[in-house]
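Trainee: Predicted model follows, preceded by the sequence.
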Amino acid sequence: MMKLLALFVVCGCVVLADGPAYSDDTPEVDCDNANTQMEMNICAGEDYDAADADLNAQWKITRKAMADIDADIDEPDDQGAEKALLAAQRAWIQYRDGQCEAVAFGYYGGSMRPMVEQSCLADLTRKRTEELKAMIEEP
C-alpha cells in the first residue's frame, strides 16, 4: 500500500511538472515555424492583437474625419456622422465577437478552438479596418 501511495505521489509530481504553466507571460514563439497547437494558438492571438492595433489606429483617423464632416455641416440637426460611425462600430464589435464565438463552437472541447476564434477575430478585424479606410477615401 505504501509503495502504491509513493507511486501516486511521484506520478502526481510528474503530471504537475509536465502540465502547462499558466502565467501572464506568453512564451516567445517563432510564428513562421509554429509546430504545436499551443504555438499556433499563441500566434493566432498575436495576429489578432496586430490586426486590432491596426484597427484602432484607423479608427482614430476615420473618427476624426467624421467629426470634420460634422463640423462642415451648418445645421446642427443635420450633423451626425461621428455618432453614426460610433453606433456602427459598436454594432460591428457585437457582430464580430458573436460570429467568432459561434464559429469556434464548432471546435468545442478541442485544443484548436482558441486558434480558430482568434483567427476569425483577426480576419474580421482586418476587413473592418479596410471598411473604415474606405469610408474616408475620396470617391
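Mentor: Nice, thanks for sending it over.
Trainee: going forward, measure contacts between C-alpha atoms and count neighbours the same way
Mentor: Noted.
Trainee: buried set for the top helix by length along the chain?
Mentor: In the chain, with assignment by DSSP state H, the single longest helix is helix 37-72. Neighbour-count burial for helix 37-72, counted by 16 or more other C-alpha atoms under 10 Å, picks out 38-49, 51-52, 55, 58-59, 62-63, 65-67, 70.
Trainee: Mind checking what helix or strand follows that helix in sequence?
Mentor: Remark: after helix 37-72, the chain's next helix or strand is helix 81-104, criterion DSSP states H and E.
Trainee: ok, residues contacting that next one?
Mentor: Contact partners of helix 81-104, identified using C-alpha atoms under 8 Å, 6 or more residues apart in numbering, comprise 63, 66-67, 69-70, 113-114, 116-118, 120-121, 124-125.
Trainee: ditto for stretch 65-80
Mentor: 81, 82, 85, 136.
Trainee: Adding distance to residue 8, write the residues you listed out as TSV.
Mentor: Listed next are these as TSV, based on distance: C-alpha to C-alpha, whole Å:
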residue	distance to residue 8
81	66
82	63
85	60
136	65
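Trainee: Okay, one more to line up with it:
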Amino acid sequence: MRHTDPVVLSIALALSGSVQAETIYSGEFDYRTFQPSSRYFAGHAPAEIAHLCDTGEHASTADMEQCAHAKFERAEATLLHKFDAVATAFRKSDSEAEKENEPLALPHISKARSAWINYRDETCYSVAYKNGPASSRYVSFWECMTTITQAHTKELDALLKSPM
C-alpha cells in the first residue's frame, strides 16, 4: 500500500478546489463559429430532423442547440431576402432622388442594418450569459437570435408596404 504525505495531499486538495473546469459553456463564444446545422444533421432525413426538433425526443443538448440554430438559419435567410427587397426599393427611390439632387436613402438603411445586427447580437449574448455557464446557454442564444430576427423581418415588411 502506498503512503501519501498529508501535506502533499492537503496541497493537492487545495489546488484542485481552486481550479475551474472548462466546458464548452465556459467563457465567451462567437456564434459565427458554430458549424451549420446542415453539417451537424448530415446523413439524417428531413423528417427525422423535424421529429427530433419538434419533440425533443431522445435529443441531446447538442441536438437541441442545433435545432435552435437551424430555426435561426431559416429566420436569417428570410430576413436577408427581405433586406434585399428593401435595398432594391431604396435603390429605385434613390435613382429618382439623385436626379433631383436629394439625399439618398440606401446608405442610411445600410447603416441601420449594421447597427441592428450589433443590437441583435449583443442583446442575445447578454441573454446567453445572464445565467452563467448553463447547458442551455446556446439554446437560449439561438432562440433570442430567432425572435429578434423574425421581428425585424416584420419591420422590414412594413417598411416595404409603406409609401416610398
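Mentor: Yep, that arrived. Quick caveat, the model's predicted, so the values are computed rather than measured.
Trainee: quick one: TM-score?
Mentor: The TM-score (TM-score structural alignment, normalised by the length of structure 1) is 0.76; 117 aligned residues with a C-alpha RMSD of 2.0 Å.
Trainee: Kindly indicate which of the contacts of helix 81-104 of structure 1 lies nearest residue 106 of structure 1.
Mentor: Distance to residue 106 of structure 1, by C-alpha to C-alpha, is smallest for residue 113 among the contacts of helix 81-104 of structure 1, at 8.0 Å.
Trainee: The closest one maps to what in structure 2?
Mentor: In structure 2, the residue paired with residue 113 of structure 1 according to TM-score structural alignment is residue 137.
Trainee: Could you do residue 82 of structure 1 as well?
Mentor: Checking TM-score structural alignment: residue 82 of structure 1 goes with residue 106.
Trainee: go on, residue 62 of structure 1?
Mentor: Using TM-score structural alignment, the partner of residue 62 of structure 1 in structure 2 is residue 86.
Trainee: give me the number of residues near the nearest residue to its match once chain neighbours are set aside?
Mentor: Distance criterion C-alpha to C-alpha, 6 or more residues apart in numbering; nearest residue to residue 86 of structure 2, sequence neighbours excluded, is residue 160 at 6.2 Å. As a burial measure, residue 160 of structure 2 scores 17 neighbours (other C-alpha atoms under 10 Å).
Trainee: Next: residue 26 of structure 1.
Mentor: By other C-alpha under 10 Å, the residues close to residue 26 of structure 1 number 9.
Trainee: From residue 43 of structure 1, how far off is it?
Mentor: 10 Å (C-alpha to C-alpha, to the nearest Å).
Trainee: Report the contact partners of residue 59 of structure 1.
Mentor: 129, 132.
Trainee: And it, how far from residue 119 of structure 1?
Mentor: Residue 59 of structure 1 is 21 Å from residue 119 of structure 1, where distance means C-alpha to C-alpha.
Trainee: before we move on, what about residue 43 of structure 1?
Mentor: When distance is defined by C-alpha to C-alpha, residue 43 of structure 1 is 9 Å away from residue 119 of structure 1.
Trainee: Just the element for residue 44 of structure 2, please.
Mentor: Under the assignment given by DSSP H and E, residue 44 of structure 2 is not contained in any helix or strand.
Trainee: ok, now which ones touch it?
Mentor: Residue 44 of structure 2 sits next to no residue when contact means C-alpha under 8 Å, 6+ apart.
Trainee: cool, the one 4 residues further on as well?
Mentor: For residue 48 of structure 2, no residue meets the contact criterion (C-alpha under 8 Å, 6+ apart).
Trainee: Kindly recompute the last result at 10 Å.
Mentor: 41, 54 (C-alpha atoms under 10 Å, 6 or more residues apart in numbering).
Trainee: And for residue 61 of structure 2?
Mentor: By C-alpha under 10 Å, 6+ apart, the residues touching residue 61 of structure 2 are 67, 135, 136, 137, 138, 139.
Trainee: neighbours around the third one, how many?
Mentor: The one in question is residue 136 of structure 2. Neighbours of residue 136 of structure 2 using other C-alpha under 10 Å come to 16.
Trainee: That one contacts residue 63, doesn't it?
Mentor: No. At 11.3 Å, residue 136 of structure 2 and residue 63 do not qualify as touching, with contact defined as C-alpha atoms under 10 Å.
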